[in-house]
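# Sequence first, then the predicted structure, then my questions.
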Amino acid sequence: MIIAIDGPAASGKGTLGKRLAAHYGFRHLDTGVIYRAVAKAMLDLGADLQDEARAVAVARALDPEKFGDPVLKTQAIGDAASVVSAIPAVREALINFQRQFAADPPGAVLDGRDIGTVICPDADVKIFVVADPKVRAHRRTLEARGRGEAADEALVLTDILKRDERDKNRAAAPLKCAADAHVLDNSNLDIEGGVRAAIAIIEQARATR
């Protein structure tokens, strides 16, 4: 079984994916981490983030063992990842890795911004997570401060709106809701409420298969 989680509400989405994977005994992949890892490697090299050839080479040489680096969660890396992920050749270089992860047993939960539309268009269940941008900015600010980072909520909101706009309008795999996805608005839900709502969606989908 493949569960695809997409949507602009990045804050809490990775946690949702992990919780769902644990609940069903599936593996979990936060695909955003892959692009963040490419972005960090580019920054470490001092390379131009829009250098397609260099970015593709970095993507093909990624080490999954480094996906747990806490630096990948920072706002700066997230902003850089949005630029790198807009390069079609980079996305193409990473498609097979993601699809193979999804296909391996016993099942998988993948979250990102193009899982249900591009990576796993035949996923058994697709959930598109949304939330009010101001709510997302507040959550992300708290997360950043929790990691000891200085964060201005107004600037975080500006960055969120810019990233959403950039991702919706990119040529490769734009951010959009799949026609058969279930929309989950977690503006007024904590993580527990979000997990319960997602499980309800999944169970309903399984019951009607």
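Structure's in. What do you need?
# all contacts plus neighbour counts: C-alpha atoms, from now on.
Noted.
# Count the neighbours of the closest residue to Arg91 other than its chain neighbours for me.
Nearest residue to Arg91, sequence neighbours excluded (C-alpha to C-alpha, 6 or more residues apart in numbering): Ser85, at 6.3 Å. The local packing of Ser85 (other C-alpha atoms under 10 Å) involves 24 other residues.
# go on, Asp44?
9.
# Give me the three-state assignment for it.
helix (DSSP: H, G, I helix; E, B strand; the rest coil).
# contacting residues around it?
Shown in contact with Asp44 (C-alpha atoms under 8 Å, 6 or more residues apart in numbering): no residues.
# now it: how far from Ala37?
Distance of Asp44 to Ala37, given as C-alpha to C-alpha, to the nearest Å: 10 Å.
# got it, and Lys126?
Distance from Lys126 to Ala37, counting by C-alpha to C-alpha: 25 Å.
# Over to Ala137?
23 Å.
# another one to put next to it:
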Amino acid sequence: MNRKTPIVAIDGPVGVGKSSVARTLAEKLGFLYIDTGAMYRAVTLKAMRNDLPLHDTNTVAELARNTRLQFIRKAGILKILCDNEDVSEAIRSPEVSAAIAPVADNPAVRQHLVALQQAMGREGNIVMEGRDIGTVVFPDAEIKIYLDADPKIRAQRRYLELQAKEKEVTFEKTLQDLIERDERDANRPVGALKKTPESIVVDTSNLTQDEVIEKLYQIVMDSIR
């Protein structure tokens, strides 16, 4: 694909800080930021609210096809709208996290959302993050980055994030959930988490968020100069 402007594909496991890093990196570059995981979470939330059986692939796929998803910036903060409702906070609940697997593994849902993601990023100048951006959504992305970190460090980050939102969780439960999620993500039948041979791996275990953003910014700038 011949693009005048690049696609920055960021993949990595849960709790590695993809969303916050990708969002700030996009702002620094003047690119559009797309959080693909939020799209699957929004469909999951809507299905849960409608009491749909999440393992009913046809019903959930039809729901996804009839759901309007948008990203907007409000007061400088990126929000995701599901059928015009701001669900940015609701999709981050532990309940949605625990329920998302059958929705994310639904081939028809993934086919629909991947097509939406490709349409959003077709012209380039985007930072898109998820777990299969560099392998499935944009295998021809000009810049592929894989963020990683020690599981205990990722669990601690996630635990503090949930505590800040006044969620009743323990570190031990957060770590166990993360380990189980890593296993599921690596072995999903569709959209499994994988590094590509050309991915630039960045271990964030001992880096601050600002240091990670600066490192990625330099990677992008070196690639487009």
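Perfect, I can see it now. Worth saying up front: this structure is predicted, and the values here are computed from it rather than measured.
# Between Lys126 and Ala37 of the first structure, which has more neighbouring residues?
Lys126 (31 against 27).
# shouldn't that one be in contact with Ile3?
Yes - with contact defined as C-alpha atoms under 8 Å, Lys126 of the first structure and Ile3 form a contacting pair (6.0 Å).
# Met128 of the second structure pairs with which position in the first structure?
Mapped onto the first structure by TM-score structural alignment, Met128 of the second structure lines up with Leu110.
# mind checking which helix or strand that match is in?
Following DSSP states H and E, the helix or strand that holds Leu110 of the first structure is strand 108-111.
# That strand: what's the following helix or strand?
strand 125-130.
# quick check: the helix or strand just after that following strand aligns to which part of the second structure?
Where DSSP H and E defines the elements, the next helix or strand beyond strand 125-130 of the first structure is helix 133-146. Aligning helix 133-146 of the first structure against the second structure (TM-score structural alignment) gives residues 151-164.
# Show me the strands in the first structure, by range?
2-6, 27-30, 108-111, 125-130, 182-185 (DSSP state E).
# what's the closest of those strands to Leu157 of the first structure?
Of all the strands of the first structure, strand 125-130 sits nearest to Leu157 of the first structure, with 14.8 Å by C-alpha to C-alpha.
# What helices and strands are in contact with the closest one?
Helices and strands touching strand 125-130 of the first structure, by 3 or more C-alpha pairs under 8 Å, 6 or more residues apart in numbering; DSSP states H and E, are strand 2-6, strand 182-185, helix 191-207.
# Name the stretch among these that sits most buried.
Of all these, strand 2-6 has the most neighbours on average by mean count of other C-alpha atoms under 10 Å, namely a mean of 27.
# Please tell me which residues of the second structure that one aligns onto.
Counting by TM-score structural alignment, strand 2-6 of the first structure corresponds to 7-11 in the second structure.
# mean offset of that stretch relative to the first structure (after superposition)
Aligned to the first structure and superposed, stretch 7-11 of the second structure gives a mean residue distance of 0.4 Å (mean C-alpha distance after the TM-score superposition for the first structure).
# hang on, the earlier thing: tell me which of the helices and strands packed on strand 125-130 of the first structure sits nearest to His28 of the first structure.
It's strand 2-6; of these, that one is closest to His28 of the first structure (C-alpha to C-alpha) at 9.5 Å.
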